[in-house]
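Engineer: My questions are about this predicted structure, shown below with the sequence.
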Amino acid sequence: MKKMYRIKKNEEFQHVFKKGKSFANRQLVIYFVRNNQYNHFRIGLSVSKKIGNAVVRNRIKRYLRQTFLELKEEIDPAFDMVIIARIPTKDMEYHGIKKSLMHVLSKTELLKRYQKTK
């Protein structure tokens, strides 16, 4: 995933937390806020030290980034998102994390196939 798709600055994370909405399941929490400043979505990943050592945390982030790369065409481009991994993700493989992320995204209607028509 290219760096232009990432949220890196603390101020940007705080903006998403304070102004955005959130949804969660047992493994992941997603915060999202509309951002019309960019013509693509941006993501920020947060994996706590409680989950495991650096190897485990980086693996989880890699899996999440890969899932977003695969779903890039299906995600509404006008949003900034922050994904927080919860403790159960440390024992999950790629397909489990992908399924969990798709579940949370479908609850938020950020995936185009799940958006309600008005």
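Structural biologist: On my side now, so go ahead.
Engineer: For the rest of this, base every contact and every neighbour count on C-alpha atoms.
Structural biologist: OK.
Engineer: list the buried ones in stretch 87-101?
Structural biologist: 87, 89-90, 94, 97-98, 100-101 (16 or more other C-alpha atoms under 10 Å).
Engineer: Just the ones of those residues in helices?
Structural biologist: 94, 97-98, 100-101 (DSSP state H).
Engineer: Could you point out which of those is nearest to residue 34?
Structural biologist: Nearest to residue 34, judged by C-alpha to C-alpha, of these is residue 101 at 18.8 Å.
Engineer: so which strand or helix has the residue nearest the centre of the chain?
Structural biologist: In the chain, the centroid-proximal residue (C-alpha atoms, centre = their mean) is residue 83; its distance is 3.7 Å. Taking DSSP states H and E as the definition, residue 83 sits inside strand 79-85.
Engineer: ok, second structure coming up, stack it against the first:
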Amino acid sequence: MYKKGCLNMKRTETIKNQKIFNNLIHNGKFKKNNYFIIYNEKINEDKINYGIAISNKVGNAVTRNKLKRQTRSIIDNNRNLFKNKHNYIIMIRKACTSVKYDDLESAFIELIEK
């Protein structure tokens, strides 16, 4: 799962600005499966930025935080699959609560490679 000392998302790589989030969701391209919706948009900067979103309707705070940690870990382990010069928003769906980590990772990889 999430190991101490491994490569982590840097603060500069995370998207927290609400305007960027909304713009990406309304104007970006998206792919989806049962577990994730991934929005992406090309940018001018030479880096990859990520944002993770999950609805308050999904479980309780402990469950939501666990799913966000697992998603960050999946992103860190599979950085090579992401296109450079892109912003990504990963929305976690309710179906993720009943799935094991390995299944989540394989579904995420399959979705990002579409």
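Structural biologist: Noted; the coordinates are in hand. All figures in this text were calculated on a predicted structure; none of them were measured in a lab.
Engineer: Need the TM-score between these chains.
Structural biologist: Scored against TM-score structural alignment, normalised by the length of the second structure, the superposed chains reach a TM-score of 0.87; 106 aligned residues with a C-alpha RMSD of 1.1 Å.
Engineer: Which parts of the first structure are strands?
Structural biologist: 21-24, 28-34, 42-47, 79-85 (DSSP state E).
Engineer: tell me the average deviation of the first one from the second structure after fitting.
Structural biologist: In the superposition with the second structure, the average deviation recorded for strand 21-24 of the first structure is 0.6 Å (mean C-alpha distance after the TM-score superposition for the first structure).
Engineer: Could you give me the buried positions within that strand?
Structural biologist: Quick answer for strand 21-24 of the first structure (16+ other C-alpha under 10 Å): 22, 24.
Engineer: Show residues contacting it.
Structural biologist: Residues from elsewhere that reach strand 21-24 of the first structure (C-alpha atoms under 8 Å, 6 or more residues apart in numbering): 29-33, 104, 107-108.
Engineer: 7 Å instead, please
Structural biologist: 29-33, 104, 108 (C-alpha atoms under 7 Å, 6 or more residues apart in numbering).
Engineer: what's the answer for the third one, then?
Structural biologist: Residues from elsewhere that reach strand 42-47 of the first structure (C-alpha under 7 Å, 6+ apart): 5-8, 57, 61, 79-85.
Engineer: Show the buried residues in those residues.
Structural biologist: Buried among those by 16+ other C-alpha under 10 Å: 5-7, 57, 61, 79-85.
Engineer: Dump those residues into CSV; add distance to residue 25 of the first structure as well.
Structural biologist: Formatted as CSV, those follow (distance: C-alpha to C-alpha, whole Å):
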residue, distance to residue 25 of the first structure
5, 24
6, 22
7, 22
57, 19
61, 17
79, 20
80, 19
81, 16
82, 14
83, 11
84, 11
85, 10
